[in-house]
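K.L.:
For reference, the sequence and a predicted model appear below.
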Amino acid sequence: MTAKNDIASETYQPGSAQVQLNGPSDGPVFIFAHGAGADMDHAFMAQVASGLAETGIRVVRFNFPYMIRRAQEAKQFPPDRAPKLLAAFDEVIQQYATRPVVIGGKSMGGRMASLLTQNELVKGIACLGFPFHPPGKPEKFKGEHLATCDKPCLILQGERDTFGCRDEVMAMTLSSQVEVVYVPDGDHSFKPRKRSGYTEQDNLTRVVEQLSAFIWSMNHEK
């Protein structure tokens, strides 16, 4: 048997999406998608996955098709369009969800997760740094669907996130199913300023604690 925080020694490829596993095989499952610019092995993704695994959660990370293509061809390709991203996400859900699970992701990955609430295998959604709008362009809002979200959704948002800071998010109309937890002085990756008195590690620890509690709460619900 593998230790709780072990990363699987092999990378699976269910169709188009490479997959990496952390945590015990009998733990509640969290399917964790990466953001637009970094893949599933980015330090942020790995640290969050490892932290969740330490609490007994089975974390399934995967690469979207465009990210696989970047690695194969050593070229920079932009993210796929939403239908292709959602299809890849759904494929991983079908592969790894033997019962309803929590899905989520960093930035773009979280937004894609929030668009899959109609999937019967999705019990809850967790978004780490939701990209409500491009930096400096609040008019290009991408969170309209959160006003009618019908499943529990946890959003962990940096107070200074340029994709949607605390003051902006507090003024938004969100479903009662959406809970927003603000990360102290955090930017889009939850990094605080030195003068704030907080540290990046402190914030990541808070994020893992909040996320773990949410995933376990979904697992205990009937």
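P.N.:
Thanks, I have the structure now.

K.L.:
hey, let's count contacts and neighbours off CA atoms from now on
P.N.:
Will do.

K.L.:
Just give me the neighbour total for the nearest residue to Gly56 once chain neighbours are set aside.
P.N.:
The shortest distance from Gly56 to any non-neighbouring residue, by C-alpha to C-alpha, 6 or more residues apart in numbering, is to Gly27 (5.5 Å). By other C-alpha atoms under 10 Å, the residues close to Gly27 number 16.

K.L.:
Check which helix or strand Gly27 maps to.
P.N.:
Under the criterion of DSSP states H and E, Gly27 resides outside all helices and strands.

K.L.:
can you tell me which residues contact it?
P.N.:
Gly56, Ile57, Arg58 (C-alpha atoms under 8 Å, 6 or more residues apart in numbering).

K.L.:
which of these count as buried?
P.N.:
With burial judged by 16 or more other C-alpha atoms under 10 Å, the buried subset of the contacts of Gly27 is Gly56, Ile57, Arg58.

K.L.:
What separation is there between Leu146 and Val92?
P.N.:
Applying C-alpha to C-alpha, to the nearest Å, the value for Leu146 to Val92 is 23 Å.

K.L.:
ok, now Ile31?
P.N.:
In terms of C-alpha to C-alpha, Ile31 sits 8 Å off from Val92.

K.L.:
And Val180, by the same measure?
P.N.:
For Val180, the distance to Val92 - C-alpha to C-alpha - is 26 Å.

K.L.:
In terms of neighbours, single out the busier of the two.
P.N.:
Using other C-alpha under 10 Å, the more surrounded residue of Val180 and Val92 is Val92, with 22 against 18.

K.L.:
next, the one to line up against it:
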Amino acid sequence: MTADLPRPTRVLDVETPHGTARATVHRPRRAHATLVLGHGAGGHGWTGDVVAVTREMTGLGWAVVLVDQPWRLKGLKVASRPPTLDEAWLPVVGALMGGRAALPRPLVVGGRSAGARVACRTAQAVGADAVLCLSFPLHPPGAPERSRADELRLPVAAGLPLHVVQGVRDPFGTPEEVRAELPTPDLVSAAKGTHSFGREPADVVAATRHFLERVAGDHRE
């Protein structure tokens, strides 16, 4: 799927407390907002939904940044623990939003699966304006008692707009399960597929676009 990504305008390596992270920046001319996405806990490529969202949103004037955590660049097969992921994420977002080449606001942070968890936990610390979750892993498959709902609700508690796009057959939590943990049902969009969504994630892209355009509109007011 990575081959289908648009050509990046910049690749930034950032030193973190846990090694080098990489931010691949897709910044169209006259970009008016920024979306920073993290990956899940498995694999070393970008999934179809992230590729499709990147193509769609750069076409609509968003700078989209895909962040590779240090464990990925080291070639490890298992993701680091949550505190390590968070500590590596913070300086990356800081580097993207500061300095002469700072990306434009509003800033929406997000990711899929483990990357969505990182975004929720750190949104307030990085000064995000909103959070986008693709396939939030509400609980391990078959273990609803091990809920991560407290993480999911952190942006809401901080007063930040949040949207979750969840596969209707996701074993890590169905859309109905996720809605039950949030203040209003409209914070969740159901999409075809499981934790990986479908092969043609048009519904994921549509839900993402609707949320991000609303965030951008609110920011202009």
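P.N.:
Looks like it arrived, so ask away. Being a predicted model, the structure only gives us computed values, none of them experimental.

K.L.:
circling back: want to try a markdown table for the contacts of Gly27 of structure 1, with distance to Gln76 of structure 1 and secondary structure as columns?
P.N.:
Compiled in a markdown table, the contacts of Gly27 of structure 1 are given as follows (distance: C-alpha to C-alpha, whole Å; DSSP: H, G, I helix; E, B strand; the rest coil):
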| residue | distance to Gln76 of structure 1 | secondary structure |
| --- | --- | --- |
| Gly56 | 36 | coil |
| Ile57 | 33 | coil |
| Arg58 | 31 | strand |
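
K.L.:
Looking at the residues you listed, spot the one nearest Ile7 of structure 1.
P.N.:
Closest approach between these and Ile7 of structure 1, by C-alpha to C-alpha: Arg58, at 10.4 Å.

K.L.:
Map that closest one across to structure 2 for me.
P.N.:
Here Arg58 of structure 1 is matched to Ala63 in structure 2, going by TM-score structural alignment.

K.L.:
do Arg111 of structure 1 as well
P.N.:
That one, Arg111 of structure 1, aligns with Arg117 by TM-score structural alignment.

K.L.:
My read is that that match contacts Arg153, right?
P.N.:
No - counting by C-alpha atoms under 8 Å, Arg117 of structure 2 does not reach Arg153; the two are 10.4 Å apart.

K.L.:
Of the two, which one has the most company?
P.N.:
Remark: of Arg117 of structure 2 and Arg153, Arg117 carries more neighbours, 28 against 17, as counted by other C-alpha under 10 Å.

K.L.:
How much space separates the most centrally placed residue in structure 1 from Phe44 of structure 1?
P.N.:
Nearest to the geometric centre of structure 1 sits Gly105, at 1.4 Å (C-alpha atoms, centre = their mean). Distance from Gly105 of structure 1 to Phe44 of structure 1, counting by C-alpha to C-alpha: 11 Å.

K.L.:
what about the counterpart of Ala206 of structure 2 in structure 1, which helix or strand?
P.N.:
Matched by TM-score structural alignment, Ala206 of structure 2 corresponds to Glu209 in structure 1. Using DSSP H and E, Glu209 of structure 1 falls within helix 200-220.

K.L.:
Can you list the helices and strands that that helix packs against?
P.N.:
When contacts are defined as 3 or more C-alpha pairs under 8 Å, 6 or more residues apart in numbering; DSSP states H and E, helix 200-220 of structure 1 packs onto helix 43-54, strand 101-106, strand 122-128, strand 153-158, strand 178-183.

K.L.:
Any chance of a markdown table for the ones you listed, columns distance to Leu86 of structure 1?
P.N.:
Formatted as a markdown table, those follow (distance: least, C-alpha to C-alpha, whole Å):
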| stretch | distance to Leu86 of structure 1 |
| --- | --- |
| helix 43-54 | 19 |
| strand 101-106 | 12 |
| strand 122-128 | 13 |
| strand 153-158 | 17 |
| strand 178-183 | 21 |
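
K.L.:
Between those, which one is closest to Arg70 of structure 1.
P.N.:
helix 43-54 (17.9 Å).

K.L.:
helix or strand right after the closest one?
P.N.:
Of the helices and strands lying after helix 43-54 of structure 1 in sequence (DSSP H and E), the nearest is strand 58-62.

K.L.:
any idea which helix or strand comes after that following strand?
P.N.:
Following strand 58-62 of structure 1 toward the C-terminus (DSSP H and E): helix 65-73.

K.L.:
ok, and for the helix or strand following that following helix, which residues are buried?
P.N.:
Remark: after helix 65-73 of structure 1, the chain's next helix or strand is helix 82-96, criterion DSSP H and E. Across helix 82-96 of structure 1, burial judged by 16+ other C-alpha under 10 Å covers Leu85, Leu86, Ala88, Phe89, Asp90, Val92, Ile93.

K.L.:
Repeat that for stretch 64-80 of structure 1.
P.N.:
Those would be Phe64, Pro65, Tyr66, Met67, Ile68, Pro79, for stretch 64-80 of structure 1 by 16+ other C-alpha under 10 Å.

K.L.:
Stretch 134-141 of structure 2 too?
P.N.:
Leu134, Ser135, Phe136, Pro137, Leu138, His139.

K.L.:
Which part of structure 1 matches that stretch?
P.N.:
Using TM-score structural alignment, the partner range for stretch 134-141 of structure 2 is residues 128-135.

K.L.:
now do the same end-to-end measure for the matching stretch.
P.N.:
Stretch 128-135 of structure 1: ends 16 Å apart by C-alpha to C-alpha.

K.L.:
Can you name the residues that contact the alignment partner in structure 2 of Pro152 of structure 1?
P.N.:
Using TM-score structural alignment, the equivalent of Pro152 of structure 1 in structure 2 is Pro161. Residues counted as contacts of Pro161 of structure 2 (C-alpha under 8 Å, 6+ apart) are Asp129, Ala130, Val131, Pro155, Val215.
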